[in-house]
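Asker: Please find the sequence and the predicted model below.
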Amino acid sequence: MLGIGTLAKKVFGTPNDRKVKSTRPLVARINALEEEFKALSDEGLIEKTREFRQRVEGGESVDDILPEAFANCREGARRALGLRAFDVQLKGGIFLHQGNIAEMKTGEGKTLVATFPAYLNALTGRGVHVVTVNDYLAKRDAAWMGKVFAQLGMTTGVVYPFQPEAEKREAYAADVTYATNNELGFDYLRDNMKGSVAEMVQRGHHFAIVDEVDSILIDEARTPLIISGPSQDRSELYRVLDKYVPQLTAEHFKLDEKTRNATFTEEGNEFLEQRLWADGVLPEGQTLYDPESTTIVHHANQALRAHKLFQKDQQYMVRDGEVVLIDEFTGRMMKGRRLSDGLHQAIEAKEGVDIQPENVTLASVTFQNYFRLYEKLGGMTGTAATEAEEFAEIYRLGVVEVPTNRPIQRRDEDDRVYRTADEKYTAVIEAIKEAHAKGQPTLVGTTSIEKSEMLAAMLTRDGIPHNVLNARQHEAEAQIVADAGKPGAVTIATNMAGRGTDIQLGGNVEMKVLEALQADPEAHPDTLRARIEKEHATDKQRVLDAGGLFVLGTERHESRRIDNQLRGRSGRQGDPGRSLFFLSLDDDLMRIFGSERLDKVLSSLGMKEGEAIVHPWVNKSLERAQAKVEGRNFDIRKQLLKFDDVMNDQRKAIFSQRREIMDSEEVGEIAADMRHQVIEDLVEDFMPPKTYADQWNTDGLRTAVREKLNMNLPVADWATEEGVDQEVLRERIVDATDTYMAEKEQGFGIENMRMIEKQVLLQMIDQKWREHLVTLEHLRSVVGFRGYAQRDPLSEYKTEGFQLFETLLDGLRFDVTQRLSQIRPLTEAEREEMLRQMAEQQKARQEHLTMEHGAEKQSSDDAEKPAPLVEGFDESNPASWGNPGRNDPCPCGSGRKFKHCHGAL
């Protein structure tokens, strides 16, 4: 008998079904216009774009012209790429335009879907940002979909790291701009460190479409983007503390894998104190509990975490003498991204590589708060439904599951649970052999580089040819994924499982054609393509007969989404396929979340070695464990966001104040207001309201006026005059300083004075904001302890954060006033010296700025072209470059490494 809920769904449909149905009339109108737009010439399509722009300028809303704009875009894509969008792709485009996340399965053509809402919203002339997860995809999609926009008379730009400023500004000025989330966030921060509006590259935040939205807005949201400058070098302290950690025994520390935390016990602290006293790091008599020991305690804790929570080839890898982090969600290397608070340096000490100095934060923003700047946001992914609550609560984004173009035929089998990891891997190898023997391509998903290489070694031992796709081979990602659908192919992948490149059954025709053309450049492309398409049809049929792509998971991930992403690689566009997960009680998820009870059950059942338990109930209990972890991670991100929101309000106030100063021609008024406020505060401090003249501190006021306003005024004499009160005195000081500053203006010239005021204001805002960020970081690290006193850490942080911000604003007024009152026109010799110093400082600052999420600094090209190292070197022909290694000098002769010059990805 059906439950009431199930019955209601059958009659009324689910909320998702109703949303999908609501788009049918719009899709019908777009389809009805198809023949009309097919009849237009190429110029006619561009003319339509001009007409739409005029209508939007005339007051029509983009919703009014959606059917015509989508019909025009569909025709543009058909002519430019030979792709005619399916109805479900139009529906996906409508949901994106409405500010939703469109959940579309792998292979449903999300890249093309984005062009529809991007084109429609770009008609406003305010620019649209399409956000991707890596630079390769940003460049690929911009080049590919740029043909569609060009067909419609629109411009496309792409933003990438180390791009020349002029080119970057041009990319942002385009109608549609493709960029990674990192680069967009960094450009926002860099723009708010610029000295004038003309230097800024972004032109506002109108509409963004985020591809792989779950990866960007959830997985990466825990780590803020930080632009930082170098601080003091503490590399010796890291090395000293690192040598103690291997000497620790189990009683010296506590390890909590659920919360990923490691702490010293009382015994551990005593052990550490003894060693530190013996080595003279800690002065005799000073304990770890003294306030002076805070830095040592902090770094000792980081050394412990580096050893006990971070495993090589799992969370990081060592490459070219550098510790490179691995993204736990995609398995990709995060080149240039560093852990903060000295943790990265602790790992560098552990691995014995060069220790880079710690950095001081100059500006930072979280992805949550960056993407909430957009007036409208849309997103696409194959897996969002499990995080729908988070998307709704944090970004106000709805999740709509868009039906597939063809029904899914993939078989998702129940998980197989083994008692030990050895039994599991033996079963995995047998399953791979079986699929390989019948010509079925297999994609094997692993959770770490270490495990993928262990499996690869087992397959090599058994003589099974295979490819490994992990952070070490990420340069060959597209090629490996293109081959993954060939008959009998075996591909072992960490969780990255081919983002951005579909696994096509029988192999990828385009890749095969490119390979054949490189092997035989003289061959005729059409003849080659015809031959390859014929071979591909045979291969594809073989794979279809063998059952399509077999996705084999070797472990469950903490997040259901990652498992679903792996599954989704199989069964694209109605293809057959199967997915199966092999688990053991030794797996991290099983071990941390209650495998002991399951182990007892399996023992009592009398399971023999090599036997697996397979039951839908096991799947259900695993999903519950995963949901529990997801919920906990959501709570962590939510809590982080609440704290960051405090800083975000202040960040917006500071950045808008900076923008106002840069935009303003009359900054003299801002400086004068600040000066008048300073005078009011000084008079109030030294001559409090409702006090008598004999209670006034006129000497203190005169000294303060001399320090802050650079004027020696007879304040004490004025105060003794008949009828002079605080208000009269304040007015006299204001008049005297206004006259003094007006004389300065005469000496400098009005235009120069405005420029000086603007520069002083911006410099002081930046300096105060940097100091404020450091103070907030320190406050955040200690405010958690207030919980022990039954006080809410968040409300304490809000209150004290607000007080600190008020202190910042007061300090800013005083410092700007003091600086402006002390300036004087320079002599010619002083002017030249100052300009020289300013140029040197600017150069040094540019060289020192590093990005904790960015990558290594790339030096600018020399004015003259250097002599190439390889004879016949041609910049536009990679075949003429020889075969340099990634770390070899670039053959162009620039003196830079190949990977940072012509070999940059």
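Answerer: It's in.

Asker: Every contact and neighbour count from this point should use C-alpha atoms.
Answerer: OK.

Asker: Would you check that residue 858 makes contact with residue 162?
Answerer: Yes. Under the criterion of C-alpha atoms under 8 Å, residue 858 makes contact with residue 162 at 6.7 Å.

Asker: For residue 817, list the residues it contacts.
Answerer: 671, 674-675, 678, 708-709 (C-alpha atoms under 8 Å, 6 or more residues apart in numbering).

Asker: What is the most widely separated pair among these?
Answerer: Maximum pairwise distance in the contacts of residue 817, criterion C-alpha to C-alpha, is 13.6 Å, between 671 and 708.

Asker: what element comes up after the longest helix anywhere in the chain heading to the C-terminus?
Answerer: Using DSSP state H, we find that the single longest helix of the chain is helix 616-663. Sequence order places helix 667-686 as the next helix or strand after helix 616-663, per DSSP states H and E.

Asker: also this one, for the comparison:
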Amino acid sequence: MVGLSSIARKIFGSPNDRRVKGYQSRVDEINALEPELKALSDDQLRGKTAEFRAKISDGVKLDDLLVPAFATVREAARRTLGQRHFDVQLMGGIVLHEGAIAEMKTGEGKTLVATLPVYLNALSGKGVHVVTVNDYLARRDAEWMSEVYNFLGLTVGVIVHGIEDEDRRNAYKADITYGTNNEYGFDYLRDNMKHELGAMVQRGHNFAIVDEVDSILIDEARTPLIISGALEDRSELYNQMDTFVPHLEPEDYEIDEKVRSVSFTEAGNEKLENLLREADLLKGESLYDVENVTIVHHMNQALRAHKLFLRDKDYIVRNDEVVIIDEFTGRMMPGRRYSEGLHQALEAKEHVRIQPENQTLASITFQNYFRMYNKLAGMTGTAVTEAEEFGNIYGLEVVEMPTNKPMLREDSDDEVYRTAEEKFRAIIALIEDCKARGQPVLVGTTSIEKSEYLAELLRKAGWQQRDFSKPEELADLFKEQAIKSKAFTILNARYHEQEAQIVAQAGVPGAVTIATNMAGRGTDIQLGGNSDMRVAHELAEVPEGPEREEKEKAIRAEVERLKAQALSPGVGGLCIIGTERHESRRIDNQLRGRAGRQGDPGSSRFFLSLQDDLMRIFMAERMEGMLQKLGLKEDEAIVHPWINRALEKAQQKVEARNFDIRKNLLKFDDVMNDQRRVIFEQRIDLMGQETVTETVADMRHEIIEDLVARHIPEKAYPEQWDATGLREAIKETVNLDLPVDDWAKEEGIADDEVRERIMRAADEQAAQRAVRFGPDIMRQIEKAVLLQSLDNLWREHLATLDHLRQVVGFRGYAQRDPLNEYKTESFELFQSLLARLREVVTSQLMRVEIVQRPPPLAPEDDFASLEETHANPLTGENEMAEAGGSAEAQALGGNGRVAAQIDPENPETWGKVQRNAPCPCGSGKKYKHCHGRFV
């Protein structure tokens, strides 16, 4: 069967080939319009936008405008950018418009491809979002491509970290909005914490194109976006949980050091139930009843703190604080805290001051955020290996696009060595050889630690490392004498703008660059270097004129000479060196894809050892036996295509396992997402209503009906009623002291009559309050109380669901499906939330009073004390902590000015200060709480 399918593919082509071939007819139609559009003036070409929009208003579908719209964009790009879309780029644009993923190799011009479907879909006026992996790329792409969009009469906005709500609102109002995945997600969460529709910044989710779609929708999607705020002091609870741990014996828990987990045994559960019952902390009969999920969660964290985390190894105690120690570097990480109450459990264990736990106020996964878009598309150089996940989770097909020019890169088989030392010796030997021949080298490592290890080996071999955070060394990077020296550069993700310059020059003959992860860099490695980058950098201070033109001409000529040198037969283009295989084939392909762009020559080779993680886990024993049989000597390697195929199968196993984990987590998150959608839609509906008086009255009536039904059994005689209990409940909830026990003594009284009397009295009191406060003020109070109560209860619900998710797995021991248990209990908790909402809103509104207070000096920002978190799936560090401002601002202290130029006494020297940055006056307060409050 395999043979027949191979023959069929050769004759008829694969399904992917047939789909791509099907686009050719429309490409031909677009090409046929080119002479006609070239003949138009700029104003006539710009007028096409109004013409298309008029047709859309008349009911013409976007699909019917694809050919003329794409032809218009191509002509506009030719006139503004000097770039004309290739036929394969037109095909890529069609794939994106169809709501699929276009896999296009590095250097095929994905940024330009996006202009085609972005323009077409922006014509509808509903907005198009272009999603990038960092702020630098969002700014760069928006500025670069806005020349095309502005020429055609469309507006462009940019969303980056640190801008004000008004700027965000304007950016979202634009026809096209560029921004990062984190910013789009956090704006959505923040919008659903606002109390007025006019304060919201987003205007819907029409169409999004995700650049580096595999990085954002798979790698980054392993961790959710979280907005959190400080919780009330619960130190007593943590201390109580801590006192139970010494009572536990080794047979009460099981430790799995491999995955760093600890869990209670059956005997431990029984002992814990008794301890909690004695302390009057157990609700209900069982430890795992839904009412006890928070207690069980914190007890588990206390057990982890005592049995898995060692003092002076995992953390130290300093100045009455628990400080985390990084497991990779051994460095202290002050300011970082473990989440979900674990840090508080460690503080209780060490008897230091317990700091408040952060409470999740809003949370969403990228999977559920991006599935809200009416149409979603993506582009990347590596997606085919993850096609199943894209299809199952996002409903996205992957279409592999052909390259504009034939691929000439030579991919060598892997070299396998016995030890890591032998492997790195071979890598350094190849780097030395490439340097001698003037071949540029890009070395890819799997972690920062491996990069530093290789860098240390190079230094011992007489090489020097450049520090490109220093402006003078960055300038030297472009000089040929620096290339000829034995110097290398390590890339990191801290300064995106300098990083782009390094990547741009990594193709200069003799350049040696070590990088940890080449996904999402957004800049091609061009052989000979990037002339545009060099001109922008070297001539930044040179004014326009003959001198600048002469210097620019010289730079471009030098780049062409260096490119010719890199292309010469003795050099062979960019050499890619992989220091080991990643868990995912996609990451390896991203690294390989950096060579061989646009028909350039290039080569790639991976060096492995039996001590590499992937080899050690999956292939070490078999490979060790094979190497012994072959009698390999030291520094000799085994090279064979079979090893490559075996490694790819091992990678497929890891990919499948990771996919299953993500899929299972998503099933749980989908349960919460359904509830989140209901709450958020309810909030928007309430904010949009002029008055919620009717809603509040319905809640009041439902509460009264519930209370009456609870205290007066159906078809019961009055002497069987709990009249006293009903009177107390009405007093507690509705703030009315009614003679319910006297009513129960009336002859012929029925529960309906009691219910009507209570409702009438409650409605009269509510009406009196409205008259006393005035109808306008009462409407404002009702809406504010309703929204605030809903928000507070939703936050408590999120915490309970989080704790429930962590303990529900134990139900599997009782042969019960954890997911079904989670669905059932989360639904019950949600119903309880709605009932509690009715009770809280009614109780507050029946007691509310107006107190006159002087207004505050300056309005407080609702989000001032909140923390945004998106943990990097690889490092665990919060990406949002490093997201403030531009790359240059980060390098220069946050406000774009060198510290020496800032005079704390003179605000005129401060420049533009971020609102959340420390005030330059030195007060220690945030700018917005100090001098910023008067601006």
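Answerer: Sure, I can see it. These numbers were taken from a predicted model, which means no experiment stands behind them.

Asker: Overlay them and tell me the TM-score.
Answerer: TM-score of the superposed chains, computed with TM-score structural alignment, normalised by the length of the first structure, equals 0.85; 832 aligned residues with a C-alpha RMSD of 3.8 Å.

Asker: How much space separates the counterpart of residue 749 of the first structure in the second structure from residue 433 of the second structure?
Answerer: In the second structure, the residue equivalent to residue 749 of the first structure is residue 774, according to TM-score structural alignment. Using C-alpha to C-alpha, to the nearest Å, residue 774 of the second structure is found at 85 Å from residue 433 of the second structure.

Asker: Then residue 699 of the second structure?
Answerer: Relative to residue 433 of the second structure, and taking C-alpha to C-alpha, residue 699 of the second structure is found at 79 Å.

Asker: Please identify which of the two sits among more neighbours.
Answerer: residue 699 (20 against 12; other C-alpha atoms under 10 Å).

Asker: Please pull up the equivalent of that one in the first structure.
Answerer: Match for residue 699 of the second structure (TM-score structural alignment): residue 674.

Asker: residues contacting its match?
Answerer: Applying C-alpha under 8 Å, 6+ apart, the residues contacting residue 674 of the first structure are 813-814, 816-817.

Asker: 7 Å - rerun?
Answerer: 813, 817 (C-alpha atoms under 7 Å, 6 or more residues apart in numbering).

Asker: measure it to residue 758 of the first structure for me?
Answerer: Residue 674 of the first structure sits 13 Å away from residue 758 of the first structure, going by C-alpha to C-alpha.

Asker: next one: residue 150 of the first structure
Answerer: Taking C-alpha to C-alpha, one finds residue 150 of the first structure at 41 Å from residue 758 of the first structure.

Asker: which of these two has more neighbours?
Answerer: Neighbours per residue (other C-alpha under 10 Å) separate residue 150 of the first structure from residue 758, with residue 758 holding more: 23 against 14.

Asker: tell me the contacts of that one?
Answerer: 661, 667.

Asker: What's it aligned with over in the second structure?
Answerer: Correspondence of residue 758 of the first structure to the second structure, assessed by TM-score structural alignment: residue 783.

Asker: just residue 575 of the first structure next, same as before
Answerer: By TM-score structural alignment, residue 575 of the first structure lines up with residue 600.

Asker: Could you report the neighbour count for that match?
Answerer: 19.

Asker: Now do the contacts for it.
Answerer: So residue 600 of the second structure contacts 408, 573 (C-alpha under 7 Å, 6+ apart).

Asker: now the one 5 residues further on
Answerer: The neighbours of residue 605 of the second structure, taking C-alpha under 7 Å, 6+ apart as the test, are 411-414, 576-578.
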